[in-house]
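1. here is a sequence with its predicted model. Questions after.
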Amino acid sequence: MTSFRRRSSRSLFLGPSAALLVLAAAGCSSSHGQPPVAVPTPPSEAAAYCEALHKALPQTVVDLERSDPGPDSELTAGWGDGAIVLRCGVPRPAKMDDAQSKAIEADGVNWMLEQRQDAGPRFTTTYREAYVEVTLSEEYAHDASPLAAFAAPVKKTVPDSL
């Protein structure tokens, strides 16, 4: 019985140590310390468009290298360690029902603008079979070139809804 208790207490001792190692390893993920991004859950048809978009996205946007956030998903992408984050298949924003909402057009793709408190803007495509959302850090808040970089891939992979 004595040896059983030693093994039992030893395995209890190793349990928390192993848990700490797992937590430490999780902190060293490939997302370079970026906060995790919520992965959308679109219907299957929209998800198929998003998967095609994911493959067509550029490797660089405004000189920022692609660095997709965690968790890994074909529905999310990022550039510049979170400076620009794209999510595809997001729900239709309620703000689209507001006649006063602002929108811009970038190379043939319409985007609705939402100003966020203490953060850069969020843009969501309109008139597409899947909603594509792009958030920009405050550094890029007044620069439409990130949206222009997404225009060709969006037009190629996510059809108009009209």
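-> Arrived safely, thanks for sending. Numbering: from 1, shown residues only.
2. only C-alpha atoms from now on, for both contacts and neighbour counts.
-> OK.
3. ok, which stretches of the chain are helices?
-> For the chain, helices defined by DSSP state H occupy the ranges 2-26, 44-56, 145-157.
4. how far out from the middle of the chain is the longest one?
-> In other words, helix 2-26. 36 Å (C-alpha atoms, centre = their mean, to the nearest Å).
5. before we move on, the earlier item: for P71, which of the helices of the chain is the nearest?
-> Closest of the helices of the chain to P71 is helix 2-26, at 11.3 Å (criterion: C-alpha to C-alpha).
6. put this next to the first one:
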Amino acid sequence: MIRSRRRLSGRLLARASAVVLLSAAAGCATTDATVTVAVPTPSQGETALCRALHQELPETIGDLGRNDPQPRSDLTAGWGDAAIVLRCGVPRPEGMSDPQADAVEADGVNWMLEERDSGPRFTTTYRETYVEVTLDSRFTHDSTPLARLAAPVVKTIPSVL
């Protein structure tokens, strides 16, 4: 279940869906079976939290199996052919300083939404380390990825509220 921490209107949720839809129109989905992502370089304490998260991540999200990107790391995970990519311990996004930043809540986890040409990026807020999730067009109207990742985040990445 996704809801806003700022009481997002239906219009804003529709906007978030439109962002994903526009990303699909731009052809951002990849079919490359070997995906490479930058591995974050968090502090030692954040790395420990990310390793704990890595152990709790689901083997599947929807009908997509786990397919971690290269280079293999406890700080990254993936499902499908990069349909869903997670990076843990990323730097604080600049957009978090913007009081007008778009945000949603999925099963107790707040996520800031960044609109990008290559597809939407969600980053946790109010957690001891930042977890970033990028989605492709398969999830235009599907909150399954954020909902499936919420429980592991809640279990392993403490809230700072």
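-> Okay, I see it. Keep in mind it's a predicted model, so treat the numbers as computed, not measured.
7. and the end-to-end length of stretch 77-94 of structure 2?
-> Its start and end residues considered, stretch 77-94 of structure 2 measures 23 Å (C-alpha to C-alpha, to the nearest Å).
8. now do the buried residues in it.
-> Buried residues in stretch 77-94 of structure 2, counted by 16 or more other C-alpha atoms under 10 Å: 77-90.
9. is it correct that E138 of structure 1 is in contact with A119?
-> Yes: the pair E138 of structure 1 / A119 is scored as a contact, 5.9 Å apart, by C-alpha atoms under 8 Å.
10. any idea how far C88 of structure 1 is from G33 of structure 1?
-> Counting by C-alpha to C-alpha - C88 of structure 1 and G33 of structure 1 are separated by 22 Å.
11. now do I104 of structure 1
-> Taken as C-alpha to C-alpha, the span from I104 of structure 1 to G33 of structure 1 is 32 Å.
12. count the residues that sit near D142 of structure 2.
-> 12 (other C-alpha atoms under 10 Å).
13. residues in contact with the aligned residue in structure 1 for it?
-> Superposed on structure 1 with TM-score structural alignment, D142 of structure 2 falls opposite D143. Not one residue lies near D143 of structure 1 by C-alpha atoms under 8 Å, 6 or more residues apart in numbering.
14. give me the distance between the most centrally placed residue in structure 1 and P69 of structure 1.
-> With distances taken as C-alpha atoms, centre = their mean, the residue of structure 1 nearest its centroid is T76 (3.7 Å). Distance, T76 of structure 1 to P69 of structure 1, by C-alpha to C-alpha: 7 Å.
15. joint contacts of the two?
-> 37, 85.
16. surely S137 of structure 1 and F123 touch.
-> No: using C-alpha under 8 Å, S137 of structure 1 makes no contact with F123, being 11.8 Å away.
17. more neighbours: which of the two?
-> F123 (22 against 16).
18. A48 of structure 2: how many residues sit nearby?
-> Should you count by other C-alpha under 10 Å, A48 of structure 2 turns out to have 17 residues around it.
19. an error on my part: the question was meant for S137 of structure 2.
-> 24.
20. how about R15 of structure 2?
-> Neighbours of R15 of structure 2 (other C-alpha under 10 Å): 13.
21. which residue numbers in structure 1 does the longest helix seen in structure 2 align to?
-> Secondary structure of structure 2 per DSSP H: the longest helix is helix 10-25. Following TM-score structural alignment, helix 10-25 of structure 2 has no partner segment in structure 1.
22. gap between that helix and the chain center?
-> 16 Å.
23. ditto for stretch 96-115 of structure 1
-> Stretch 96-115 of structure 1 sits 19 Å away from the centroid of its parent chain (C-alpha atoms, centre = their mean).
24. buried stuff in that stretch?
-> For stretch 96-115 of structure 1, using 16+ other C-alpha under 10 Å, the buried residues are 96, 103, 106, 109-114.
25. now for those: which two are most distant?
-> M96 and A106 (17.7 Å).
26. quick one: A18 of structure 2 from G62 of structure 2, how far?
-> Where G62 of structure 2 is concerned, A18 of structure 2 sits at a distance of 21 Å (C-alpha to C-alpha).
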